[in-house]
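Visitor: Below are the sequence and a predicted model; questions follow.
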Amino acid sequence: MSNPLESRVIELGKHVVRMTTAAGSGHPSSALSLGHIVGTLMYEQMRYDPCNPWNPASDRLVLSEGHSVPIVYATYADLGGVVGKSPAAKRALTLDDLKTLRELDSVLDGHPNPAEGFPFFDAATGSLGQGLSVGAGLALGARLSKIDKRIFVIIGDGESREGQIWEALDFIIDHKLVNVCPIFNCNGQGQADYVSKQQSADVLVGKLRAFGYDVQDVDGHKMDQIAAAVAKVGKGSMSIAIVARTQKGWGVDSLKDKSNHGKPLTAAQVADAEASLDKVAAELKLSKASGPAPKPPMPPSANGPAKKDKIAVMPFAEAVAKTGMAEAVAKNKLSTRRAYGAALVALGHADERIVAVDGDVSNSTFASLFGKAFPNRFFECKIAEQNMISVAAGLSAAGYIPFASSFAKFLARGYDQLEMAAITRANVKLVGSHAGCSLGADGPSQMSLPDLAYFRAYTNADDGRGNPALTFFHPADAVAAYRLTEMAANINGLCYVRTHRPDVPLIYPQDATFKLGGCGKLAEGNAVTVVGSGYMTTLALAAVRELEKAGVKCNLFDAYCLPMDAEPILSAARKANGVILTVEDNFAGGFNAALAEAAARSGDVKVFAMTCPRIPKSGKDGDIVLAALGLGVQNIVARLKELARG
């Protein structure tokens, strides 16, 4: 006997064809392969309320195979699911709305994106390989909130070639996240050709079993088989993985060939496609779907983590004492990476939403201090930075404030994941330690030199809510690191905190205050206006003090935030000799570029830069490397003398 939901899948297929044709783009063949899987989940198996997609107790669906999203849109519209950027702006999605797929003012984006008003999803997907990691983060959040929920993640077979998928599969086993279920849509086709045999259903079954999963091998167009497999999720001690054998373009003969990926039908072809689906319905002896869509089972009631208007940490002195750093402060030598660890612990005491993930370097980033203080809120990701960043995005979607730390250089392999978090508008804080040339002996494979230019690009973009797409913090000393980490926790959006390995003297008093877009004035003069950032502020200060002995007084600013208000620096430069010198341990494109653009707009100040001029090599310590690059204290002194002479 056929499942009555199969008749609805026929109608969903027609909607997929119509909506992609109306849009003139999209992926109808991929969407059609998922009709029975999505139908089983959204009509029957998932516990959720389509009228309240913000309910934290709801089962969740992450469509890692984001290009197949029209089938989800069609099902959600059939259910009358709620859309909108907030509960106050909610409305029911209608079948007529499907015609607006991919339009500029539509909530139906080309790929899943909750930020554009489709809150059924928790994260933007479409750049392949990332959804399972997001699902793992959602599961961690559910565990912390003591919520019994399941997370289903649909992954394409071609997509499973992405290494991040296997990072996430390991992570799920490591952390015993049995409520996460990866579902592999094995339709055998990629974009340009058939998938490799290495991504075939048979091989995937073997790989997943080797990874420790209880694999359910099902016909992806048999709803009873899908339902039986889904019902096992979260019931035992093993994680369930479903390998669903499907057909791309199911039900529509003209969309089954491998040449049809990402190709909607023309308007003239739609009638034949609908007739093809009706033929399948007749062969299966399905009656035409009628009446309202069946209501999915309701979730239990539950609450996510409690929100606070402001997170306030304990005084700096108390925090460093709690984390064993008081002696270092007394000796006036403490690195920004260690102060970050103290700040993270203080934040953990201040707010239960603070969580931390790290990529097997927590004893270097000092996130290990948080792990010792709050072991249930620290999640080791091992050497898998892409998975780590996407897990953080999932934790953010679950209502937590994740700090994700690694060496700044290693975070570079997760820039795509960061971009997807930005599209999601995730509340994730990245912390990159051991940044810049000051790392010294480890050499350029461990340094991060282009990161400032990369992250600065985000600080210049609006996130669609009137805020920067990312806020960048670059502390020069321990006090700044402590307070800027606190500031990052209070920003609802992406942040990047750049820390350094070397111990440095305290520049700021322990009760110093900082502000968004601000800078600290450390010296005043009438010669050149010097702007340092991070570790280089310490060297710039030494150079300025040396010049003072020779009677040359310079302005000195510590630039610690992007986007920045450049006016205090420009104003000081105008009152001096009209010249600014920026000093940085990274490639060009950071604070030097920000000030140069501001100066170009004002037209009355010149900006010169000292940045890393070439790919460096290792030296016995950071100062030796910096001197070899022309960035040592004496190099700064010499350049300032030149600029002071005019």
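Guide: Cool, the structure landed.

Visitor: CA only for contacts and neighbour counts going forward, please
Guide: Noted.

Visitor: Number of residues surrounding Met564?
Guide: 21 (other Cα atoms under 10 Å).

Visitor: What segments of the stretch 101-250 of the chain are strands?
Guide: Per DSSP state E, counting those that start in this stretch, the stretch 101-250 of the chain has strands spanning 151-156, 180-186, 214-219, 240-245. These are given in chain order.

Visitor: where do the helices sit along the stretch 301-450 of the chain?
Guide: Taking DSSP state H, counting those that start in this stretch as the test, the helices found in the stretch 301-450 of the chain are 316-322, 326-330, 336-350, 362-365, 368-373, 385-397, 408-411, 415-424.

Visitor: Alongside the first one, take a look at this:
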Amino acid sequence: MSQGAWLYELGQQLRVDAVRAADAAGSGHPTSSMSAADLMAVLAARHLRYDFDDPHSPENDHLVFSKGHASPLLYALYKACGAVSDTELLSYRRRGSRLEGHPTPRLPWVEVATGSLGQGLPVGVGMALAGMHLDRLPYRVWVLCGDSELTEGSVWEAMEYAGDSGLGNLTAILDINRLGQRGPTRHGWDLDAYQRRAAAFGWNTIEIDGHDTAAIDDAYAQAEASPERPTAIIARTVKGAGASAVANQEGAHGKPLSDAEAAIAELGGVRDNRVTVTRPEAGHQPHSFPEGRLELPSYDTGSQTATRSAFGEAVTALGHARGDVVVLDGEVADSTRAQYFAKAHPERFFECYIAEQQMVAAAVGMQVRGWVPYAATFAAFFSRAYDFIRMAAISRANIKLVGSHAGVAIGQDGPSQMGLEDIAALRAVHGSVVLHPCDGNSTARLTAAMADHHGITYLRTMRADTPVLYGPDETFEIGGSKLPRSSDADQATVVSAGTTVHEALRAADILEREGIPLRVVDAYSIKPVDAATLRRAAADTGRIVVAEDHWPEGGLGDAVLDVFADTRPSPRLMKLAVSSMPASATPDEQLAEARIDAESIAEAVRAMVRQEEGASV
């Protein structure tokens, strides 16, 4: 059989198996799979360098299905490569099956979860950056994109970044099948429209018939021969190709074929061909950076420092100690203090500019290869990248997020710059950790602790200098808390974090003069929260006031309430939080206006104590 005939047969087999998988499941996206079948057949048989027996080999190429709904095609490809059996293929979408509706790393050959469209290419950029600048290995990154997702802004953030960075190890395979979920896509089969856009961002572009296996083969070869620029292969395809009942037909998206048997017969029947994917050339080792002894910065008790500065100094020290730590910036490194790392470790610092989606996506791509990325921007601006963070959790990703300029305490910049939703948003992410230290030494130690914790970890830092409460030898664990003030006589407890720890301590000084001893909990770990300390405080004092520089919904107050949701009896509990829209004002004015300053905290405790004392008379 000639090479062209073999590739044709393989493409038909992938279509048949995609139809069979969706038919067995009673759901899925076979037509979206059928359009790209020839593209994947040629890639696997001729150009992919991958060892299915060693999916974690640093020399492997990386294949990302950005159009994750085409999972039947991916699983059909795995079957053709001998990675999954036909029995497992037909378990698609069933409970307990590894073959989920959209790919996830439950399969060892899937490195990132996809399905939220527009994310595969930005993540691929991170992988390509790792290959070129960190691992310094010759692997390639192949990303299959659908035409519908090319309207997502994140795709063009990725296009610009890749073109500007000269990522010649990245190839985007654009499956232009003309039809989206509800009808035609914006540009239909106007390949030139896509070509002009990609070329404008500095990409090498190749327009082809996506069902001509010889043309596909040649396009991949051209991409491999273009080391200085990323390549976009713009392939005209037919949705549902090979089955006349659905080919190029509207209304066939996202559902199994009504007559799968007829379509399979038309496609030439069930096949069981096997592809021997070429393994990568052995002998390459990933680059490693020097490592040394960790010497975190330390600050004298009573001195003043900003937690954002402590982060910058700590992550820089961490970079000296650990060669796997990298930092990504959203063009605010001077404010987040990530610039300290950039000056000390320029080879491991990546400027993503004002493109927070690309910044988080690049971090996800880098962690695939074992790097430990810290991505830093203003706390408020992570909201732009929230879907990427959500998908990172599904990817089981190991990324560190650092949000500065939190809360109203930043002052005159006003609400557009204030992170007031960030705790709620990051607490809601599956398996996440949320940390909000109040001083320099706690920030430094928690910055280091983040590197040792696998998962999505968020550190919230502050703009202003704050007093150093803890000595440099104090320990800070994820899930812990501190008691900067407590006694056996305490009549109430204030639970605080960040700025409000200092306000709570000032409130304690006010109340002490009035004969109301106050316990102060520094709940620097908001998720997981230190439930044991909170329960003990409730048992000892019976009254809890939570003070936080955040909206009342979903923040520290709700984390505390969760602790007592199933506790009987529950303490009396009051939440103090930012309840009205702030405007420009000084930091002290902001805290007072939001009623989370020392006077407001003291007033809340005083009223709680006196009300109960009056009720008992």
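Guide: Now that the structure is in, tell me what you want to look at. Not measured: the values here are computed from a predicted model.

Visitor: quick one: TM-score?
Guide: Superposed pair, TM-score by TM-score structural alignment, normalised by the length of the second structure: 0.94. Supporting alignment: 601 aligned residues with a Cα RMSD of 2.0 Å.

Visitor: out of the helices of the stretch 301-450 of the first structure, deepest packed?
Guide: helix 385-397 (a mean of 31; mean count of other Cα atoms under 10 Å).

Visitor: before we move on, back to that, nearest approach to Pro613 of the first structure belongs to which of the strands of the stretch 101-250 of the first structure?
Guide: strand 151-156 (43.4 Å; Cα to Cα).

Visitor: Next, the mean deviation of the closest one compared to the second structure.
Guide: Overlaying the second structure shows strand 151-156 of the first structure at a mean distance of 0.7 Å from the equivalent residues (mean Cα distance after the TM-score superposition for the first structure).

Visitor: biggest helix in the second structure, by residue count?
Guide: In the second structure, assigned by DSSP state H, the helix with the most residues is helix 3-25.

Visitor: if I pick the residue most central in space within the first structure, what's in contact with it?
Guide: In the first structure, the residue lying closest to the centroid (Cα atoms, centre = their mean) is Ala421, at 3.0 Å. Going by Cα atoms under 8 Å, 6 or more residues apart in numbering, Ala421 of the first structure touches Ala123, Ala124, Ser390, Ala393, Val428, Leu494.

Visitor: Let's see that with 7 Å instead.
Guide: Contacts here follow Cα atoms under 7 Å, 6 or more residues apart in numbering; on that basis Ala421 of the first structure touches Ala393.

Visitor: Okay, it and Gly630 of the first structure: tell me how far apart.
Guide: 37 Å (Cα to Cα, to the nearest Å).

Visitor: Check whether the counterpart of Ala540 of the first structure in the second structure sits in a helix, strand or coil.
Guide: Under the alignment (TM-score structural alignment), Ala540 of the first structure maps onto Ala504 of the second structure. The three-state label given to Ala504 of the second structure by DSSP: H, G, I helix; E, B strand; the rest coil is helix.

Visitor: The spatially closest residue to Val215 of the first structure that is not a sequence neighbour - how many residues pack around it?
Guide: Distances taken as Cα to Cα, 6 or more residues apart in numbering put Ala241 closest to Val215 of the first structure, at 4.9 Å, once the chain neighbours are dropped. Using other Cα under 10 Å, Ala241 of the first structure has 27 other residues around it.

Visitor: Please determine how far the counterpart of Ala241 of the first structure in the second structure is located from Leu174 of the second structure.
Guide: Alignment note (TM-score structural alignment): Ala241 of the first structure maps to Ala232 of the second structure. Separation of Ala232 of the second structure from Leu174 of the second structure (Cα to Cα) stands at 7 Å.

Visitor: if we can go back for a sec, look up how far Ala263 of the second structure lies from the match of Ala540 of the first structure.
Guide: Distance from Ala504 of the second structure to Ala263 of the second structure, by Cα to Cα: 70 Å.

Visitor: who's more crowded, the two?
Guide: Counted by other Cα under 10 Å, Ala504 of the second structure and Ala263 do not tie: Ala504 has more neighbours, with 33 against 22.

Visitor: For the nearest residue to the more buried one once chain neighbours are set aside, list the residues it contacts.
Guide: Among residues not flanking Ala504 of the second structure along the chain, Ala598 sits closest, at 5.8 Å (Cα to Cα, 6+ apart). Neighbouring residues of Ala598 of the second structure by Cα under 7 Å, 6+ apart: Glu503, Ala504, Arg506, Ala507.

Visitor: repeat that with 8 Å
Guide: Glu503, Ala504, Leu505, Arg506, Ala507.

Visitor: now the first structure: which of the residues you listed match?
Guide: Retained in the first structure by both residues aligned by TM-score structural alignment, their matches' Cα atoms under 8 Å are the following of the contacts of Ala598 of the second structure: Glu503, Ala504, Arg506, Ala507.

Visitor: By neighbours, which of these wins?
Guide: Ala504 (33 neighbours).

Visitor: residues touching that one, list them.
Guide: Contacts of Ala504 of the second structure by Cα under 8 Å, 6+ apart are Val494, Ser496, Val520, Ala547, Asp597, Ala598, Ile601, Ala602.

Visitor: which one of these sits closest to Gly4 of the second structure?
Guide: Closest to Gly4 of the second structure, out of all of the contacts of Ala504 of the second structure and judged by Cα to Cα, is Ser496, at 68.0 Å.

Visitor: What about the closest one, how many residues nearby?
Guide: Neighbours around Ser496 of the second structure, by other Cα under 10 Å: 28.

Visitor: distance of it from Gln417 of the second structure?
Guide: Separation of Ser496 of the second structure from Gln417 of the second structure (Cα to Cα): 22 Å.

Visitor: The residue nearest to Val215 of the first structure: what's it in contact with?
Guide: Neighbour list for Ala241 of the first structure: Cys181, Pro182, Ile183, Phe184, Leu208, Tyr213, Asp214, Val215, Gln216 [criterion: Cα under 8 Å, 6+ apart].

Visitor: ok, and for stretch 552-572 of the first structure, which residues are buried?
Guide: Buried residues in stretch 552-572 of the first structure, counting neighbours by 16 or more other Cα atoms under 10 Å, are found at 552-566, 569-570, 572.

Visitor: quick one: contacts of the longest helix of the second structure?
Guide: The contact list for helix 3-25 of the second structure (Cα under 8 Å, 6+ apart) reads 28-30, 33-34, 37-38, 40-42, 45, 72-73, 75-77, 80, 89-94, 213-214, 242, 255-257, 260, 263-264, 267-273.

Visitor: taking those one by one, which sit in helices?
Guide: 30, 33-34, 37-38, 40-42, 72-73, 75-77, 80, 89, 213-214, 260, 263-264.

Visitor: List the buried residues in stretch 200-208 of the second structure.
Guide: Neighbour count says stretch 200-208 of the second structure has Phe201, Gly202, Trp203, Asn204, Thr205, Ile206, Glu207, Ile208 buried, by 16+ other Cα under 10 Å.
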